[in-house]
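Novice: The sequence isn't on hand, but the structure is:
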């Protein structure tokens, strides 16, 4: 049996007629940049996030960068974030001219450990960027308390967590702003790049809108340095077709996660560590990530048996060569470094079949029996 990490083909076949129809609408309208499709998606995603504003942009990385800049982060500032995340989190901080300050993670959730944040704050700290990794929100109460105490902005990196909840609150409700990615592999994915910033802050929202069009307001008059980072009308049209299905897809992901956990406990036992949904959280399982002894050998064995897996992320940001000038060394953030050696994400997408999951788990059990 072949089990892919992700298979978008079945989803496309289910929505094909609607997608082709809406793309034809866009082509016929000849309105390709910041048209009605983008406006509709911005409004719908903002409402979904229980905030007032959605600002579409070119991708999830730009969303973080633009939100930080709009929040006043710039050269000489410091921004605290997790070291266990995709490069865009740290890279976007550097692109503002600020310095990323990496702290360690909670070993249970893989998210930033709030207990490590306060010690990293200096007079230069301007913001905190918690990452809601794998589809579960970070411990936002503790982060908000620290941010308010020190008057810091919170930019939530929610690239993997659209639809996630924390104590009934949505992504974007508790921070200054939150950012989404619509990369094709995401829970709500386009057929190309795309991103969005969501916020309740009127002033920040307006700054984001100006920054994404070269800092121009009115057109051809530039008071700040911005970028060309707009959500494409055709990608927005595709996302508008897919968006009504998002909650159903999230529930299917959660069902698959329960199935994995049950099967793994039954057939593999405590050899591996399965994901934990934190109390009062609603996990949308962008990834189903286990901790596995002999992780690399297990991954190779599964590959030999037709099962795709992914390692998110094999080298934490504080040890990335491009950040060597920040002065971090191995051992500085032990939990992030340990996770990088143990974390393995199993196939996860709404259309995943139970027999595929059974096959995956049976092969994991076979590996450890050997």
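Specialist: That came through fine. Quick caveat: nothing in here was measured; it's all calculated off a predicted structure. Residues are numbered from 1 along each chain as shown.
Novice: C-alpha from now on. contacts and neighbour counts both.
Specialist: Fine.
Novice: sec struct for residue 179, please.
Specialist: strand (DSSP: H, G, I helix; E, B strand; the rest coil).
Novice: scratch that, residue 196
Specialist: strand.
Novice: For residue 282, the count of nearby residues, please.
Specialist: 22 (other C-alpha atoms under 10 Å).
Novice: Identify the residue nearest it in space, chain neighbours excluded?
Specialist: residue 165 (4.8 Å; C-alpha to C-alpha, 6 or more residues apart in numbering).
Novice: Pasting the second one now:
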């Protein structure tokens, strides 16, 4: 049984979009408050998990109402939209970065953005772009999202009919992929930064969450619930470890060598198990601490939730704004005020775009309803 739309999902999608934007602007002070500074996972895990949740919720209802063929058509139409957006966004981003690079002498933005391959192997880079193999910095999540949505014609019916079997198969592939070296090829002999063969596991887990019926709050206090206590302790320990990275001497002094050799490196490409476990623990703790939706009616929460409802458009704007903010920050030197201003201005513009899109949608719905009434 599919749940209704949970406003908390939209809120956290919007918050993840803000965090992704701040994380993509080098040296901005607000990047210090994003989730990546307090644990092993970051906003990418939030985005992919909630993308799976939203995708199964939306296309699962279409599958149940209109059948498999119609659901596949809508999925493929969405994939085509994402693909076109990816190509256009990449072209726009390359033009912006190359232009900005000619006006900033202290840094090589082309190299920082991973665009030197395009300048040195233009024809091959264009072909790789069409095949989703050429992905400069900032654009990696979109090709991953395309592949994950493209997998829905196979995974969605399995999730609806046998969710436990589907999760077991997904986990098996997730565990085998790093061991067997499974990944998709990228340009210049590389592989995808976000390995879709491992990240599919988080997408599937998000889809399973959409299938679960809302659970009633347990009468026992949270501190008497073993799973909550274990998850909270893991989140706390990983937070301490992550914060210690800021002071390597302190970290090396208290981190046992045996544990460090087992723990590091924490792969983001293959979604290291400690990253996956951290996100799941963090999500569980958050869900337990915020069991109701009343707080989502506050003004700021409503703005973030609206951004989450238009995640594709807002994400693309964030990708465009990140190099612009970086360019302005570089031209202003080490001005803290400018760095704060560009980070906040970018977040506000993302919110304005979501408000504009929402207004247009409501106007279209109003005109459509009037047209229906007029024909009766």
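Specialist: Structure received. Owing to the predicted nature of the structure, the values given are computational and were not obtained by experimental measurement.
Novice: TM-score for these two?
Specialist: Here the TM-score for the pair of chains, by TM-score structural alignment, normalised by the length of the first structure, is 0.23; 140 aligned residues with a C-alpha RMSD of 6.7 Å.
Novice: distance of the residue nearest to residue 282 of the first structure from residue 142 of the first structure?
Specialist: 15 Å (C-alpha to C-alpha, to the nearest Å).
Novice: Likewise for residue 199 of the first structure?
Specialist: Note on residue 199 of the first structure: its distance to residue 142 of the first structure, by C-alpha to C-alpha, is 20 Å.
Novice: cool, and residue 282 of the first structure?
Specialist: Distance from residue 282 of the first structure to residue 142 of the first structure, by C-alpha to C-alpha: 17 Å.
Novice: Regarding residue 198 of the second structure, which helix or strand does it belong to?
Specialist: helix 196-211 (DSSP states H and E).
Novice: whoops, residue 280 of the second structure was the one
Specialist: Going by DSSP H and E, residue 280 of the second structure is in helix 273-289.
Novice: Pull out the buried residues from that helix.
Specialist: Neighbour counts using 16 or more other C-alpha atoms under 10 Å place 273-285 of helix 273-289 of the second structure among the buried residues.
Novice: Then stretch 65-75 of the second structure?
Specialist: 68, 71, 72, 75.
Novice: coming back round to it: now, which of the buried residues of helix 273-289 of the second structure sits nearest residue 7 of the second structure?
Specialist: residue 283 (15.1 Å; C-alpha to C-alpha).
Novice: what sits against that closest one?
Specialist: Counting by C-alpha atoms under 8 Å, 6 or more residues apart in numbering, residue 283 of the second structure touches no other residue.
Novice: distance of it from residue 112 of the second structure?
Specialist: Counting by C-alpha to C-alpha, the gap from residue 283 of the second structure to residue 112 of the second structure is 32 Å.
Novice: And the buried residues of helix 273-289 of the second structure, which is closest to residue 46 of the second structure?
Specialist: Set against residue 46 of the second structure, the nearest of these by C-alpha to C-alpha is residue 279 (7.7 Å).
Novice: Just confirm that closest one contacts residue 47, I think it does.
Specialist: No - Residue 279 of the second structure lies out of contact with residue 47 (C-alpha atoms under 8 Å); the separation is 11.1 Å.
Novice: residues in contact with the residue nearest to residue 153 of the first structure when sequence neighbours are not counted?
Specialist: Leaving aside its sequence neighbours, residue 153 of the first structure sits nearest to residue 127 (C-alpha to C-alpha, 6+ apart; 4.5 Å). Residues near residue 127 of the first structure by C-alpha under 8 Å, 6+ apart: 68, 73, 78, 79, 80, 147, 152, 153, 154, 155.
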